[in-house]
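Trainee: Pasting the sequence and the predicted coordinates here, then a few questions.
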Amino acid sequence: MKSKNTDTQDNKLNIFRLLRIARDIKVKDLAQELSVTPAYINAIENGERFPSDRLLKDYAQALGVEKDTILNFKLEDQKNKKFENVLLSLLQMICNTGN
């Protein structure tokens, strides 16, 4: 019997997934806009891949944030952050960009 551990899920917070959900964009729609497969988007959101610089720029534009917003979250140590704190930080960054 498999059960998901919420601590494990919190440790795998992914800025790409959070931004996509916050913008109410479906994986298939984002994949189409970025000319990649939905499987590639899922790999990015699962932390298995990280987009190239060009794709990161396009990704940020599609999600309505600056590329640096994404990079700031990638560089931060999120292991000790609770989901609510990460989401609050994300929302503050989005609101400050004026988008």
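Mentor: Everything's here; your move.

Trainee: use CA for all of it now, contacts and neighbours both
Mentor: OK.

Trainee: in whichever strand or helix holds Ala31, what's buried?
Mentor: Here Ala31, judged by DSSP states H and E, is contained in helix 27-34. Buried residues in helix 27-34, counted by 16 or more other C-alpha atoms under 10 Å: Val27, Leu30, Ala31, Leu34.

Trainee: Wait, the third one touches Pro38, no?
Mentor: Yes. Checked against C-alpha atoms under 8 Å, the pair Ala31 and Pro38 is within contact range at 5.2 Å.

Trainee: structure B:
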Amino acid sequence: MAKSIIQKEKYCYLSGAKNVPLEEHHCFFGPLRKISERYGFKVWLTPEYHRGKNGPHQDRQTDLLLKRVCQRKFEETHSREEFMEIIGRNYLDD
């Protein structure tokens, strides 16, 4: 179980809330959940930001935001080609 490559501290990535119940969100879920776990492609979110109407499981824009943040962070130390080998697609426009 790898630590998040995005967050060093435990707080809601979307709201900044601390000292509240938090849930771990895998930026790439479903069949890619194990890959997210292996590479640390995850963030902490409050239950509302995780599963609520504006959370990544209900809102495509929030989902894409977290995927892009994750890819940018990964590419700080790896290549885009490596990311695409792991995930299978590019989420960045640049």
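Mentor: Structure's in. What do you need? Since the structure is predicted, the reported quantities are computational estimates derived from the model, not experimental observations.

Trainee: Would you pull the TM-score for this pair?
Mentor: Here the TM-score for the pair of chains, by TM-score structural alignment, normalised by the length of structure 2, is 0.28; 50 aligned residues with a C-alpha RMSD of 4.7 Å.

Trainee: just checking, what packs against the helix holding Ala31 of structure 1?
Mentor: With contacts taken as 3 or more C-alpha pairs under 8 Å, 6 or more residues apart in numbering; DSSP states H and E, helix 27-34 of structure 1 sits against helix 38-45, helix 53-63.

Trainee: Tabulate these (JSON lines), appending mean neighbour count.
Mentor: As requested, the helices and strands packed on helix 27-34 of structure 1 are exported to JSON lines (neighbours: other C-alpha atoms under 10 Å):
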{"stretch": "helix 38-45", "mean neighbour count": "17"}
{"stretch": "helix 53-63", "mean neighbour count": "16"}
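
Trainee: between the ones you listed, which gets nearest to Ser89 of structure 1?
Mentor: helix 53-63 (16.0 Å; C-alpha to C-alpha).

Trainee: any idea how far Lys34 of structure 2 is from Gln61 of structure 2?
Mentor: Look at Lys34 of structure 2 and Gln61 of structure 2: by C-alpha to C-alpha, to the nearest Å, they are 23 Å apart.
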